[in-house]
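Enquirer: missing the sequence, but the structure's below:
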């Protein structure tokens, strides 16, 4: 398999009886995307996560009463998915999931349920009932969006000792220590974000010393120093929007370039990808590139950092961009694929290779 060829999985908003999880072959040298397989997963399998082995895939499905995690075997060569297992997610409306770097656990954030959970994974890729569910409490200042806690994502730290949970409803990042023997999440620390910010997603710098948080409600990015003990200290903050923009906007995804010199952030409403520099320990917005579609709910950098793929939910498309590795700017290329309401793209590492998802 060429170093320019990748396999990706896509989660979508979909009706319970319609295909909702897709696999896509991506050839960056030919600027080509190809739909390989599609499966019916249930209502709104919005977020997907790959096992580090590349052999398994997990989808967070918003079934009624309690969410469901679906497990799939992945044939990397053909992209074929085979459902092998399922388990309750632990609470209402799972909106994000991630796999522990060791491949032992799946972590799930539940927006409506206001909880996070931890599920053990079996050696053959199966998923068990939640080993732990932690309910969040609290609220913040937004009269509609922050009446209750809303954990929006859950991401393992670089060493896997801690997981980090931005809570849109309480304007906090909650840090949990992972107890591998007990299969539990122990509250460890909390970090306040400015009132009304609405923390959504975060990513880790490649040096393991920085964390970058995107806030949905006030369209900002905050940089933190990440300390050896897992705690965070605030460094700087900047807007994701150009000066003078007066329209409605909600940010969505954030990712750091493998060089560590640039960040990318998506604006829904302004419908753009913002490029920010992280150099000199100060966030600064460099450019805003139209996403060539509507409502960029998610995007992913290719594992080599040379390309960026945007999931435009409201225009039913995934579009590709080239990344200028020197300046961090992005340019639309010929890659495009029609997918109904795409909301997440996760890279599936080739078994035995170094391809991995950038989070």
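Expert: Alright, I've got the coordinates. Computed from a predicted model, the values in this text were never measured in an experiment. Numbers count the residues shown, from 1 in each chain.

Enquirer: Going by C-alpha atoms from here, please, whenever you check contacts or count neighbours.
Expert: Will do.

Enquirer: Quick one: distance of the helix or strand containing residue 165 to the chain centre.
Expert: Assigned by DSSP states H and E, residue 165 falls within strand 162-167. In terms of CA atoms, centre = their mean, to the nearest Å, the centre of strand 162-167 is found 12 Å from the chain centre.

Enquirer: which outside residues touch that strand?
Expert: Residues outside strand 162-167 that contact it (CA atoms under 8 Å, 6 or more residues apart in numbering) are 109, 149-157, 172-178, 198-202, 230.

Enquirer: what's downstream of it, the next helix or strand?
Expert: Moving toward the C-terminus from strand 162-167, the next element (DSSP H and E) is strand 172-179.

Enquirer: elements contacting that following strand?
Expert: strand 162-167, strand 184-192 (3 or more CA pairs under 8 Å, 6 or more residues apart in numbering; DSSP states H and E).

Enquirer: ok, second structure coming up, stack it against the first:
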């Protein structure tokens, strides 16, 4: 969109929200794009895409040109990663390519800032795959695959490795792999100029509390601290970070005192200003725990916000820090919250968006 002021053409900025889902049938819509009204918090549909099965997790390229999806199959070796081109002027989303992951349930993927690499985590098999990306967004066949077989103390949930996320360090020189099955965060060095970029880091793993089930992982904007949400332990672990090494600082509960067990913590994000951390709880809670972040990286509980839906699997915060959007696959709703930058507290705005099986959300301004 162009706005003309005094004869000068200015590009109007639009904020788009990308949503993936468990559609269970690729003949139905699976990926959706909405525009976010940054005053009222209203979501207006822009486009959607059929022909992709269970695009349960999405990520965007650094330049916003491409959307990448991992598609859960529930069938052995049938999982895949796919790429799509988003054109903000035409408001169109177009399929580009797809590659097998070597597993049935890919659950997370991340793109390198240079646009040349994609890393995927397969939950069920406990494996990680690395793919080159061509300039036009085409995903090439995977060139590396790592299998993690080690389990931990809970035989029902931790019989083997279960990689739940793949996260680059702030300088993109390392990759961290929280393994719910092994109670470890694996660390790998990433060298973009090598044909096979991933190699085991000097410190190959950081242990987490036994039975905690590390899930998602994020870095503080200052690059000095890292935070891992533990699905089974209902806690966030805080780490000092330096050059590929994590050193534990704190472990704090994500749940309030009224919830003593059956933890299902899921996602974790930090506000762009670095002042607050947010952690989602599913199960009986269906809320987001809010923490203030001290200068030394440690957390202090501020409060809890109901997400107004069932099973807040993922959420995200926009680059301005004003909005937080939650995806609920069980209730089939996406909910927009306005964030108070001073207090860190959240307030629901706009109407709930009804989308069957919606499971993942990303926000980007163009």
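Expert: Arrived safely. The shown structure was predicted, so the numbers you read here are calculated from the model rather than taken from an experiment.

Enquirer: Apart from its neighbours in sequence, what residue is nearest residue 184 of structure 2?
Expert: Excluding the flanking residues, the one nearest residue 184 of structure 2 by CA to CA, 6 or more residues apart in numbering is residue 207, at 4.5 Å.

Enquirer: For the aligned partner of that neighbour in structure 1, the count of nearby residues, please.
Expert: Residue 207 of structure 2 maps onto residue 192 in structure 1, with residues paired by TM-score structural alignment. Close neighbours of residue 192 of structure 1, defined as other CA atoms under 10 Å, add up to 14.

Enquirer: check contacts around residue 192 of structure 1.
Expert: Residue 192 of structure 1 touches 171, 172, 173, counting by CA under 8 Å, 6+ apart.

Enquirer: Any figure for the gap between it and residue 277 of structure 1?
Expert: Distance, residue 192 of structure 1 to residue 277 of structure 1, using CA to CA, to the nearest Å: 23 Å.

Enquirer: can you check residue 79 of structure 1 too?
Expert: Applying CA to CA to residue 79 of structure 1 and residue 277 of structure 1 gives a distance of 35 Å.

Enquirer: Next, report how far stretch 54-71 of structure 1 is displaced from the centre of its chain.
Expert: 15 Å.

Enquirer: Pull out the buried members of the contacts of residue 192 of structure 1.
Expert: Buried by 16 or more other CA atoms under 10 Å: 171, 172, 173, out of the contacts of residue 192 of structure 1.

Enquirer: Aligned against structure 2, show me the partner of the first one.
Expert: Following TM-score structural alignment, the counterpart assigned to residue 171 of structure 1 within structure 2 is residue 183.

Enquirer: show me the contacts for its match.
Expert: 151, 152, 207, 208, 209, 210, 211, 212, 213, 214.

Enquirer: any idea how far residue 83 of structure 2 is from the first one?
Expert: What it means is residue 151 of structure 2. Distance of residue 151 of structure 2 to residue 83 of structure 2, given as CA to CA: 32 Å.

Enquirer: quick one, which of the two is more surrounded?
Expert: Per other CA under 10 Å, whichever of residue 151 of structure 2 and residue 83 has more neighbours is residue 83, with 24 against 20.

Enquirer: Verify the contact between the more buried one and residue 66 for me.
Expert: Yes: with contact defined as CA atoms under 8 Å, residue 83 of structure 2 reaches residue 66; the gap is 6.6 Å.

Enquirer: which residues do these two both contact?
Expert: residue 137.

Enquirer: Which strand or helix spans residue 132 of structure 2?
Expert: Assigned by DSSP H and E, residue 132 of structure 2 belongs to strand 127-132.

Enquirer: so where is the helix or strand following that strand in structure 1?
Expert: Counting by DSSP H and E, the next helix or strand C-terminal to strand 127-132 of structure 2 is strand 144-147. With TM-score structural alignment applied, strand 144-147 of structure 2 matches the range 132-135 in structure 1.

Enquirer: contacts for the matching stretch?
Expert: 90, 91, 114, 115, 116, 117, 118, 119, 183, 184, 185.

Enquirer: Reformat these as JSON lines; add distance to residue 330 of structure 1 and neighbour count.
Expert: JSON lines is the format used below for the contacts of stretch 132-135 of structure 1 (distance: CA to CA, whole Å; neighbours: other CA atoms under 10 Å):
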{"residue": "90", "distance to residue 330 of structure 1": "39", "neighbour count": "26"}
{"residue": "91", "distance to residue 330 of structure 1": "38", "neighbour count": "26"}
{"residue": "114", "distance to residue 330 of structure 1": "36", "neighbour count": "24"}
{"residue": "115", "distance to residue 330 of structure 1": "36", "neighbour count": "24"}
{"residue": "116", "distance to residue 330 of structure 1": "35", "neighbour count": "29"}
{"residue": "117", "distance to residue 330 of structure 1": "36", "neighbour count": "24"}
{"residue": "118", "distance to residue 330 of structure 1": "36", "neighbour count": "27"}
{"residue": "119", "distance to residue 330 of structure 1": "37", "neighbour count": "25"}
{"residue": "183", "distance to residue 330 of structure 1": "41", "neighbour count": "16"}
{"residue": "184", "distance to residue 330 of structure 1": "41", "neighbour count": "20"}
{"residue": "185", "distance to residue 330 of structure 1": "39", "neighbour count": "22"}
